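K.L.:
Model the following, please.
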Amino acid sequence: MLYTKFISAASFAALFFSAFCHAAETSYPLQDTPLSGGAGSVDQHDQNAYSLPQGNMPMTRRLDFSVGNSFFRNPWVVAPSSTDARDGLGPLFNTNSCQGCHLKDGRGHAPASVDAPSVSLFLRLSIPADPERDADFLREHGVVPDPVYGGQLQTAAIPGMKPEADLIVEWKAVTQTLGDGTEVVMRKPIYRIENPNYGEMSEDLLTSPRVAPPMIGLGLLQAIPEDVLLAAADPEDENGDGISGRANQVWDRVAEKTVLGRFGWKAGQPNVLQQSMDAFAGDMGLTSSVALSTDCTPQQQCERFPNGGLPEVSDKVAGFIEFYSMSLAVPTRRDMDDPQMQRGAELFNQIGCAACHTPSYTTGQHERADLSEQVIWPYTDLLLHDMGPGMADGRDEFLADGTEWRTPPLWGLGLTKTVNPSAGFLHDGRAETVEHAILWHDGEARAAADEYRLLPVNEREALLRFLNSL
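P.N.:
Take a look at the predicted model:
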């Protein structure tokens, strides 16, 4: 819903006073150190800001990081190949390398026009589930994939194989009017699937657009104690603050049990290893011991083509990739002495942003000393929140429903476009600026977004300056 209503000065004062009182009841810390990622934070603020190893990583592990980096960055190829450690791509895929989506370990982007290829944005697919018939399958997979096109639309293929279809993204302009009359023109995506090559799409097909998120700090997020995250969940909103974060519960294939979901846009993955290997299977068509099959369905007959071994990603290579993905350092904060930035930090807490974007945690004991007992500032609760109809995908994933998304971490936010100038914000990259991302917030975040709309311009600029200092 577009916000176009103007309010009186008295109403503005009442709303601001309400936000201030709420902040007084719920105290959130103000970051007092530039070390957002604890002792492993790095002073890197250029296009390589997301690509450095943890600053406190022992030198003896730097080689493992470099090897994992090579498997993350370099393209995988069609089997058979003399490059047998990197063959087996496809037959259906979206990209041929992790770096193809996570540009310089940062965010991906949506295509800018109808004619532009969609590389780092893809569509998840599923069909409505029968809770009784599909109960066992849902417990382990979270969704029921399309019987022909699987769980992800793959827009590329190896020679001799046809891609599944073309993903077309069109943009519609939408305007929001702020409390002082400022008009903000944003873009809303409209998705179409064209030229399906394996028959008609299911009439009841459910789709969910996803853009690649940044890779920094994943190991630190995995090291946050589970009980700390669960303690913040309030699914019935018992405290009456309008925020009802829920924990997703997902299947851990290695542990063979249901555990807390932490990763992915709907917190549908339990850990970095499974998240990574599912990306290899879905995005590149590569099997591993954690993901024994790719997204090919029997109707597509992918077995006609040579594979790169069983599995194609060996446990040793998977270990290097996991280590690399868990080791990318968080850049330090900038401009913390700037008065405008400091005022923005106060506003972030006062208007309610911190209710979901929890500022700080201390990691628990971990087998890696560089991830253990670190005071970190990720600005997330890793919980699911109803974000309203404007961002809803209408597609469930484990316990997440069609309006819920996991709170994304904000650390490193201000360097997003330094790393990838084309990057967009939110789950599908629709937001071209941080302000646009704020204005898309609805549902549980509606009150905080409305408070932002009502701020005078200098206060809005202060809040944005704070966010861009992260």
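
K.L.:
From now on I want contacts and neighbour counts done on CA atoms only, so please keep to that.
P.N.:
Fine.

K.L.:
Now do the strands in this structure.
P.N.:
Using DSSP state E, the strands of the chain run over 92-93, 121-126, 156-157, 166-177, 183-194, 206-211, 249-252, 257-260, 361-362, 375-376, 384-386, 404-406.

K.L.:
Redo those as CSV? Include mean neighbour count and distance to Pro339.
P.N.:
Compiled in CSV, those are given as follows (neighbours: other CA atoms under 10 Å; distance: least, CA to CA, whole Å):
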stretch, mean neighbour count, distance to Pro339
strand 92-93, 26, 48
strand 121-126, 21, 38
strand 156-157, 21, 50
strand 166-177, 16, 28
strand 183-194, 14, 26
strand 206-211, 21, 34
strand 249-252, 22, 42
strand 257-260, 16, 39
strand 361-362, 20, 25
strand 375-376, 22, 23
strand 384-386, 26, 32
strand 404-406, 28, 31
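
K.L.:
I have a second one here; can you model it like the first so I can compare?
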Amino acid sequence: MKKHIVTLCILSSVFISACGGSGSSSDNSDNSNNNGNTDTNGGGTTVVLPGQPKDGLAPISAHTPDKNEHLSGGEVSTNVFNQDAFSQSAKVIQSDFELEGVFKAGDQLFRTLHDGQGPLFNNATCQGCHIKDGRGEVPRNPSMPMTSMFLRISDDKGTPDIIYGDQIQTFGTVADHNEGALPKYNGALNEGLAYGEAYAFVEYEVINGQFNDGEAYQLRKPIYKVKDLSYGDFNDSVRLSPRVSPSVFGSGLLHAIPEDYITSYADPDDINNDGISGRAVYVDEPISNENKLARFGYKAVTASVLQQISGAYRGDMGVTNIVAQEEPCTSMQAACINKAEQEKDDRENGLDLSKLSLAQVEFYNRLLAVPQRRGYNAQTNTWNADVLTGRELFHQAQCISCHVPRHKTGQAEGSLLGDAGLLDISDTSTPIAALSEQVIYPYTDLLLHDMGGHCPEITREDDEGNSCLSGSQCYWVQKCEGLADDRPEGSATGTEWKTPALWGLGLVQTVNPNATFLHDGRARTITEAILWHDGEAKAAKQNFVALSKAERTQLLTFLESL
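P.N.:
Presented below is the predicted three-dimensional model:
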């Protein structure tokens, strides 16, 4: 079968970043320690590439998988492949009564309603957003509110909206609404009650296309509409960005990769002149007050699992904690502020979540195991033939330059909060041995890449699509081209996204049959996700379209094995 060497890069269950660019690969399958920054192309010319991490590992082979490549999370891998595949603890802690107990305590908290929730929130529990520790889902029709996705909001400079902050919360805390009060047009202003902020929904425009071999495909272009603003109008240059909750397993391993291993793949100035670049960005981490590499969030905005989950507690559930201590009310939301004041008497040190509970949930998130690869027979040490061919196509395409297959963790630092026990938390912070010095296969560089697209200004329309200026039936409508959201966030522009990890990709819809792909869930299949490439990855999409059906199938078989 003819093999195409294409500059192709594949979208994950969360989002696909550009391919090409940083890093290098080698077809050498020996065990030599050769982590230099040069490579040789088919013509024998030496090409200087961005650096390769000095992790002591031999270059990964395009033809022969590593001996333990089926163990995606190293020793933090699980052989559970059913709907609970993303919810398993690292095996090494299962024999430790206290550590397994802390994990289970964190698991329970992850699934539990918390006192002091609100006054504004998107979901009542962590598990409600991260369904079975996997992805959230897009509501099946406009009459269903968003519960495991939401819209980020700002002005055109990325500054939070003066009224609504940086996130639209769908539900509010109002008497007689046990599951949360949905937004009501000017309800908070007119009644002084903490209704949800606004109601967002999505409709789709069908885009038809075909591969070069004539097979047809359809894509769904999302159109976002927002109505029933409870606290008044958005700012004049409002920008919105949809987000489906991502999977959380494996985050502790990603957290443990040394910064210099990741930044060695960065190529912001495209010094190898391949049209692809990756940017490392930094943020201030709470508690430590240190400037660290941002590696979590769709646009790389948080530096640690602790920072990520504490912000989610506050923003998604309205649960304050030692890291994120302010209620999700802006100074312009009197109804929210008044409701928050009523909560204060029942909270520990003025916070909704104790330090111990937050540390237990952090531990749970960090010790969630990664599913092993499928398509591998451990008894015979052999791989499915189509998985191997698809893997080779993936390597030949240089998709590994962004979706870097392999990393090695360093010493996994302990929690900045202290060591969590079952009943108390200590002042010590012990490194987590289970996550340390592991060879893992996440398929990500954790860097920002420009994926192209643009967004016209948000318009005002009624439900018939006619232009309007104000009123309860006058919606805010966002119609973007491509994957852009036109909303700067942190150091990321309105067209940049962080390369996600691909591990677990083939089990996304096993864990949650309603899950879809990309940051906003527009793609119903992995193929659709690939076809949304643009920007730095425009050529990759075109080359994917040019593959034969048999080759596309092999490449997808490989991805589904991850």
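
K.L.:
Any idea what the TM-score comes out to?
P.N.:
Once superposed, the chains reach a TM-score of 0.89 (TM-score structural alignment, normalised by the length of structure 1), with 434 aligned residues with a CA RMSD of 1.9 Å.

K.L.:
how about the helices in the stretch 351-470 of structure 1?
P.N.:
Ranges of helices in the stretch 351-470 of structure 1, per DSSP state H, counting those that start in this stretch, are 416-419, 434-440, 446-454, 457-469.

K.L.:
so where in structure 2 does the third one end up aligned?
P.N.:
Alignment note (TM-score structural alignment): helix 446-454 of structure 1 is matched to residues 538-546 of structure 2.

K.L.:
Then the shortest one?
P.N.:
Under TM-score structural alignment, helix 416-419 of structure 1 corresponds to residues 508-511 of structure 2.

K.L.:
roughly how far out does that stretch sit from the chain middle?
P.N.:
Stretch 508-511 of structure 2 sits 16 Å away from the centroid of its parent chain (CA atoms, centre = their mean, to the nearest Å).

K.L.:
what about it, how far off from structure 1?
P.N.:
Compared with structure 1 after the fit, stretch 508-511 of structure 2 shows a mean deviation of 0.2 Å (mean CA distance after the TM-score superposition for structure 1).

K.L.:
May I see the buried residues of that stretch?
P.N.:
Val508, Gln509, Thr510, Val511 (16 or more other CA atoms under 10 Å).

K.L.:
cool, stretch 136-148 of structure 2 as well?
P.N.:
Gly136, Glu137, Val138, Pro139, Pro145, Met146, Thr147, Ser148.

K.L.:
next one: stretch 157-171 of structure 2
P.N.:
Buried, per 16+ other CA under 10 Å, within stretch 157-171 of structure 2: 158-161, 163-171.

K.L.:
Make JSON lines from those residues and add distance to Ile276 of structure 2 to it.
P.N.:
Formatted as JSON lines, those follow (distance: CA to CA, whole Å):
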{"residue": "Gly158", "distance to Ile276 of structure 2": "25"}
{"residue": "Thr159", "distance to Ile276 of structure 2": "28"}
{"residue": "Pro160", "distance to Ile276 of structure 2": "30"}
{"residue": "Asp161", "distance to Ile276 of structure 2": "33"}
{"residue": "Ile163", "distance to Ile276 of structure 2": "38"}
{"residue": "Tyr164", "distance to Ile276 of structure 2": "36"}
{"residue": "Gly165", "distance to Ile276 of structure 2": "34"}
{"residue": "Asp166", "distance to Ile276 of structure 2": "30"}
{"residue": "Gln167", "distance to Ile276 of structure 2": "31"}
{"residue": "Ile168", "distance to Ile276 of structure 2": "33"}
{"residue": "Gln169", "distance to Ile276 of structure 2": "36"}
{"residue": "Thr170", "distance to Ile276 of structure 2": "38"}
{"residue": "Phe171", "distance to Ile276 of structure 2": "41"}
